[in-house]
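Asker: here is the input, now give the coordinates:
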Amino acid sequence: MDSIISLLLPLCLMVVMAGLGLELTIRDFLRVKDNPKVIIVALFCQLVILVAAAFALCVMLKLPPILAVGMMMLAASPGGATANLFSYLFKGDVALNITLTAVNAIISAVTFPLIVNFAIDYFINDGQALGLQFGKVLQVFAIILLPVIAGMLIRHYHQALASRLERFVRVFAIVFLLLIIVGAVVAERANIISYIEQVGLATALFCMMSLSVGYFVPRWFGVANRQAKACAFEIGIHNSTLAMTIALTIMNSAMMAIPAVIYSAFMYIFGVVFGLLLNKFAPSDHTHAA
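Answerer: So this is what the prediction gives:
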């Protein structure tokens, strides 16, 4: 049964990542040249500031090593289709979101293993081969990048089919997220309350920091309000499904998936509240030049 689950979970995640690719085109990558400053600032926030913030939370709150690695795995996870939905609902620049998603899909295939290996080396460092060795790195690369490329190819050559598949994959992604959360909770049911007590504050703070950094740092660099909103949701709404699946399968650790499980609840609540606050209080673009 375990071998079947370890096969099915990555396959299901690959379907979700392919669905992300169904929403992307080459034009989304080419738009990088139209907004180079915004892209660079957003990537700096996601890959430097938030990774450092997650590391600081793990150290200051003295998380148990496995949970600390799970937190870093969450921080290493890019945004995705859910971020695009939040941006649409709260009047962000959805085209920019899609561009950031496209760039993140490529970069995270490289940065995710690097960040996770650093976390394992720092927090566990017991001489065991627990990290993402070359074979596991290739698995992560295949799970993240190849399905996205496949989805893009389907959209390029069969746009009508891609449109039909998009609807199916969106529903599938929600069901899969719920199932994987239930699976992780059941696997660690004896300790789940303890884990929530240990990592709940860290995930809540990380979620709030992700959204805040994603919005206010770009604004500090003179990015327009709609684009800053797009950055906030791309950076603040992490792909927790990716973190959970890799924790459960490639890392074979339900405990390592717990930070992403808890974060999944926070990100929807905080994302909605943050979006409503921005719509109510953020200055419009004509009062803040880009």
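
Asker: going by C-alpha atoms from here, please, whenever you check contacts or count neighbours.
Answerer: Noted.

Asker: helix, strand or coil: sort out Met209 for me.
Answerer: helix (DSSP: H, G, I helix; E, B strand; the rest coil).

Asker: how many residues are close by it?
Answerer: When neighbours are counted by other Cα atoms under 10 Å, Met209 registers 19.

Asker: quick one, what contacts it?
Answerer: Contacts for Met209 (Cα atoms under 8 Å, 6 or more residues apart in numbering) come out as Leu50, Gly236.

Asker: repeat for the one 5 residues further on
Answerer: Counting by Cα under 8 Å, 6+ apart, Gly214 touches Ala42, Cys45, Gln46, Ala228, Lys229, Cys231, Ala232, Phe233, Glu234, Ile235, Gly236.

Asker: one more, so I can put them side by side:
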Amino acid sequence: MSEQAIAFFQMIVPVGLALIMFSMGLTLQLRDFGLVLRSGRLVSAGLAGQLVALPLLALAIGALFQLPPELALGLFIVAICPAGTTSNALTFVGRGNVALAIVLTALTSLVTVFSIPFLLSWALPWFLAGTREVPSISIPTTMLQLFTITVLPVSLGMIVRHFRPALAERMVPWLRPTAFVVLVAVIGLSVAVAFEMVLRNLAGVGPAIWVLNVMGMAAGLAIGRAIGVGRRDSMTLAIEIGVQNVTLAIFLTLTVLDSLELAVTQNIYGVIMLLNGTILIRLLRRRIAAET
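Answerer: Just a heads-up that it's a prediction; the model follows:
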């Protein structure tokens, strides 16, 4: 990838990500977080699956498949990112619990502002030591970057929703497809400019990515069953755990770490999670409709 192409991605990915988060904020109100109090066990289970189970699965699968360090690290970076607004859209299409999906996405986006920098500072030397020069990151700077492109746009969207609800209602239908459009554009463009690299690594990392995504979704279904919720909430947990904010992962690898090699894993994951999420919805939608 040329320096001009990298600079282009470093410009459009943060802007696209901020727009995605702003559109999510337009759908949120403070009272929505009352769900945490009303359904504390359900929300806590979703957070545990997203923030604890998925990163551990990524570490285990990377070791099991004996992935090269860059690809194993790329897989881990996907797993430590929050759920994305694409998961909210899939939950809506699948007739899941949209309120739960939005609250989990918002909470994981907030928590990962603080967790990602610490996890990255641990993961970089763990995966890359002895194989290449280990990039260094500033934890406070990374926190500020994440806050600026995630929490701040969500907060601005919520402010618009609170003070100008009519405007927010008009903006939401136009901005709702933003997450999907930005995701497809970012993945499509980055695959196009690094096509040979993606093809070279597809056979090696593709199965590991597929297993991580399927196991993440399966963990969501299992967690839902374990705490005794219905198929609607279980499917929502599965989507929230399996469908990551890949745009944020690409931002981390291209902008914070300045590494195209690490972004290959995220590109492939973005495609696989959409395919598997669609399959999951088709399998469960009729059962959910019958349950409600």
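
Asker: work out the TM-score between the chains.
Answerer: Superposed pair, TM-score by TM-score structural alignment, normalised by the length of the first structure: 0.90. Supporting alignment: 286 aligned residues with a Cα RMSD of 2.2 Å.

Asker: kindly give a single ChimeraX line that selects the buried subset of the contacts of Gly214 of the first structure.
Answerer: Filtering the contacts of Gly214 of the first structure down to the buried ones (16 or more other Cα atoms under 10 Å) takes a single ChimeraX command:
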select :42,45,46,228,229,231,232,233,234,235,236
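
Asker: which of the contacts of Gly214 of the first structure lies closest to Tyr195 of the first structure?
Answerer: Gly236 (22.4 Å; Cα to Cα).

Asker: for the contacts of Gly214 of the first structure, which one is nearest Ala187 of the first structure?
Answerer: Gly236 (27.3 Å).

Asker: quick check: the closest one touching Phe216?
Answerer: No: contact criterion Cα atoms under 8 Å: Gly236 of the first structure and Phe216 do not qualify, at 11.8 Å.

Asker: which position in the second structure aligns with Val32 of the first structure?
Answerer: Aligned counterpart of Val32 of the first structure in the second structure: Val36 (TM-score structural alignment).

Asker: who touches stretch 244-253 of the first structure?
Answerer: Residues outside stretch 244-253 of the first structure that contact it (Cα under 8 Å, 6+ apart) are 6, 9-10, 13, 70, 130-132, 136, 139-140, 180-181, 184, 254, 256-258, 260-261.

Asker: relative to the second structure, which residues correspond to it?
Answerer: Under TM-score structural alignment, stretch 244-253 of the first structure corresponds to residues 250-259 of the second structure.

Asker: start to end distance for that stretch?
Answerer: 9 Å (Cα to Cα, to the nearest Å).

Asker: and if you look at stretch 114-130 of the first structure?
Answerer: Rule used - Cα to Cα; the end-to-end distance of stretch 114-130 of the first structure is 14 Å.

Asker: show me what the helix or strand Gly183 of the first structure falls within is packed up against.
Answerer: Secondary-structure assignment from DSSP states H and E places Gly183 of the first structure in helix 159-187. Where contact means 3 or more Cα pairs under 8 Å, 6 or more residues apart in numbering; DSSP states H and E, helix 159-187 of the first structure is packed against helix 2-22, helix 134-157, helix 240-248, helix 254-281.

Asker: specify the angle between the longest one and helix 159-187 in degrees.
Answerer: What it means is helix 254-281 of the first structure. In terms of direction (axes from the mean of the first three to the mean of the last three Cα atoms, to 10 degrees), helix 254-281 of the first structure departs from helix 159-187 by 120 degrees.

Asker: with the second structure overlaid, how far apart is helix 254-281 of the first structure on average?
Answerer: Taken over the aligned residues, the distance from helix 254-281 of the first structure to the second structure averages 1.8 Å (mean Cα distance after the TM-score superposition for the first structure).

Asker: which SSE is the nearest residue to the match of Val32 of the first structure once chain neighbours are set aside in?
Answerer: Excluding the flanking residues, the one nearest Val36 of the second structure by Cα to Cα, 6 or more residues apart in numbering is Val43, at 6.0 Å. Element membership for Val43 of the second structure (DSSP H and E) is helix 40-48.

Asker: give the buried residues for that helix.
Answerer: Buried residues in helix 40-48 of the second structure (16+ other Cα under 10 Å): Leu42, Val43, Ala45, Gly46, Leu47, Ala48.

Asker: which residue in the first structure aligns with Ala123 of the second structure?
Answerer: Counting by TM-score structural alignment, the partner of Ala123 of the second structure is Ala119.

Asker: distance check, its match against Leu161 of the first structure.
Answerer: Taken as Cα to Cα, the span from Ala119 of the first structure to Leu161 of the first structure is 41 Å.
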